[in-house]
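Chemist: Build me a structure from this.
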Amino acid sequence: MRLVTYRSNTEAEARLGVLDGDLVVDAQRLGAQAGFPLPSRMLDLIDLGPAALAVLGTALADTRGRWQAGVAVPAGNVKLLAPIPRPRKNIFGIGLNYVEHVAESARTLDTSKELPKQPVIFSKPPTTVVGPGDAIEHNARITRQLDWEVELAVIIGRTARRVTEADALSCVFGYSVMIDMSARDCRRASQWIFSKGQDTYAPFGPCIVTADEIADPHSLDLWLTVNGEVKQKSNTRHMLFKVPALIADISAGITLEPGDIIATGTPDGVGAGRDPQEWVWPGDVIEAGVDGIGRLRHSVVAV
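Modeler: As a prediction, the model looks like this:
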């Protein structure tokens, strides 16, 4: 299933929906029609576990084409938000997780040219998250080097503490797209959180595709353009540390909980790695996508 968080108008509450063709089907209202209690928020659905997801799928299949008024609305008539508009805790970011990106970063960002022996982990606060179409803020008082990174996002579905790589994928609820915006000139003593953690620096969406629909998360094309020009184009098979290794490594010391998000790193092609270096500015438009999941489109605006 392709799960979304949406708002029917600017005054309405954020609600959990399912993309079904060109319709958004409201999960809670669908459950009421089908006689199954279902939640109205993404995090509540994730918390309820696989049984709730199975109920949602059954209700969708049993009522498709016979929805009562208000259950399904055209997707073009709603505003999609980030699938999890406000994560409960920081996003786990993974740095230097594609071989070519390690090389370009070593040339221009003073990072090591050696491949990491363990995942490089940083974090992005919940306030970085914005949904499809929302503006990316450019604060020229803080940065003159705003950069882009397209990433596959992994959403955790059950508590994972000291899990093995063999069991790690069973902890995944689904996958999404994230753009890891980075103010390259805001790194502080080699620490990245201020560089990557500023408001609006984690465009996220447009949906979560449940794990059962992604047979292999390591065979997905991902790409990013700026003003229509391709800047990044690669495939998740080139990850240095694959999704099971990331989950096992993080959970060795930090408990992963339902709804937690891992942004799995970016391929080469970032602005800092180009000669001459390139940055985004107010008026630029960034688009990014992951095969089988969807795409994001965001304008950069001055603040």
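
Chemist: C-alpha only now, for contacts and for neighbours.
Modeler: Noted.

Chemist: excluding its backbone neighbours, what's nearest S182?
Modeler: K196 (4.7 Å; Cα to Cα, 6 or more residues apart in numbering).

Chemist: Determine the number of other residues adjacent to A54.
Modeler: A54 is flanked by 11 other residues according to other Cα atoms under 10 Å.

Chemist: can you pull the contacts of it?
Modeler: Taking Cα atoms under 8 Å, 6 or more residues apart in numbering as the definition of contact, A54 has no neighbours.

Chemist: did I read that right, it in a helix?
Modeler: Yes - counting by DSSP: H, G, I helix; E, B strand; the rest coil, A54 is found in a helix.

Chemist: Distance check, it against G31.
Modeler: A54 sits 12 Å away from G31, taking Cα to Cα, to the nearest Å as the criterion.

Chemist: Now show me the structure for the sequence below, then we'll compare the two:
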Amino acid sequence: MKASAHILIFSLFISTSLSNPAAANMTRYQTPFEQAIWTFNGDQFSCQIEHKITGFGSMKMEALPGETLRLELTADWLTLNQTQSSIKITPPTWKKSHTALGETQLIWQGNKATSNTSINPFLEALEQGFAWQAIIDGSETASYLVSSSPVNTGQVANQFRLCRHQLLPKPFSYVRSVELFFSPGSSQITMAHETDLDAITQYVKADSSITQVLVDAHADNNGEHLANLVLSKERADEISARLVELGLPKRLIQARHHGAREPKVSNKTQDGRDANRRVMIRLIKRPNKIATKRTAGVEYGS
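Modeler: This next block holds a predicted model:
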């Protein structure tokens, strides 16, 4: 290691100890700057930044469709359960700051500690060349100070932001089974329906393992049996046609109409009838098929 790098890391540790006397008795973990690497992986299904901490484990930021950012600290050898650890943003010694830059609480489950609260400032911190620092109370006699190494973090943060803009609107856990509800006697598609139909379409286009899109339309029991059967067919046809208009291949769509024969709940109440006027859209996947090939990881480091 170069002498200048030794002095830099040593000064960072001394600065931390002076600003927080309790940290003087902590075991410290930080990858040497000349060995520090930030890895980016991303596609339409997820975006991820990971940074290995020598001797401890890793720090990771992840973005998933339709969800808030998540921060994760993983230990290679430490296991805790339902324990909180604080993680905060710290400037390097040459960037003095007297204001709070950002902090959140990680919750431990086994060897992983996660948080999805107030994570955006941690991404901004990478863009500014700031570090992440976690304080862990492992036991009454053991505490740990785990710090990231702010080397070339601006590049990986920029890749992560670009990836987030390309994420799908919703994850598979949402679009795999979606119910659309209708007004009495109506088969008209609403703005709320459009939002879900767009999310479904984008997901199917991105995931080559989807083999079928099942559309099952229903009615409540108000009116004649034949009229309800016709109404449910109109609903199935409207939804199917709109999915095709949005770009789904017609061969993937299987539309069925059931009239009032398969109520979800009892039709004896207004709430029940409201719940039964529906179209259910389900996505069928090819077994054991990965959604899509993930882009190769990009590393940024010294």
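
Chemist: tm score of chain vs chain?
Modeler: Scored against TM-score structural alignment, normalised by the length of structure 2, the superposed chains reach a TM-score of 0.24; 127 aligned residues with a Cα RMSD of 6.8 Å.

Chemist: My read is that the residue nearest to S182 of structure 1 contacts K124, right?
Modeler: Yes - with contacts counted by Cα atoms under 8 Å, K196 of structure 1 reaches K124, the gap being 6.3 Å.

Chemist: so the closest residue to V230 of structure 1 other than its chain neighbours is in which element?
Modeler: The shortest distance from V230 of structure 1 to any non-neighbouring residue, by Cα to Cα, 6+ apart, is to L224 (6.1 Å). Assigned by DSSP states H and E, L224 of structure 1 belongs to strand 221-226.

Chemist: packing partners for that strand?
Modeler: Counting by 3 or more Cα pairs under 8 Å, 6 or more residues apart in numbering; DSSP states H and E, the packing neighbours recorded for strand 221-226 of structure 1 are strand 150-156, strand 229-235, strand 285-290.

Chemist: Return the most buried member of those strands.
Modeler: Mean neighbours per residue, mean count of other Cα atoms under 10 Å, is largest over these for strand 150-156, with a mean of 27.

Chemist: by how many degrees do that strand and strand 285-290 diverge?
Modeler: If you take axes from the mean of the first three to the mean of the last three Cα atoms, to 10 degrees, strand 150-156 of structure 1 sits at 50 degrees to strand 285-290.

Chemist: Which neighbouring elements make contact with strand 150-156 of structure 1?
Modeler: Packed next to strand 150-156 of structure 1, using 3+ Cα pairs under 8 Å, 6+ apart, are strand 172-179, strand 221-226, strand 261-263, strand 285-290.

Chemist: okay, now the residue nearest to V230 of structure 1: neighbour count?
Modeler: There are 26 residues near L224 of structure 1, going by other Cα under 10 Å.

Chemist: contacting residues for it?
Modeler: L224 of structure 1 touches 149-150, 230-233, 286-289, counting by Cα under 8 Å, 6+ apart.

Chemist: Looking at those residues, which is nearest E137 of structure 1?
Modeler: I286 (12.2 Å; Cα to Cα).

Chemist: ok so S4 of structure 2 is a strand residue?
Modeler: No - counting by three-state DSSP, S4 of structure 2 is located in no strand; its state is helix.

Chemist: Next, count neighbours for it.
Modeler: So S4 of structure 2, with other Cα under 10 Å, has 9 neighbours.
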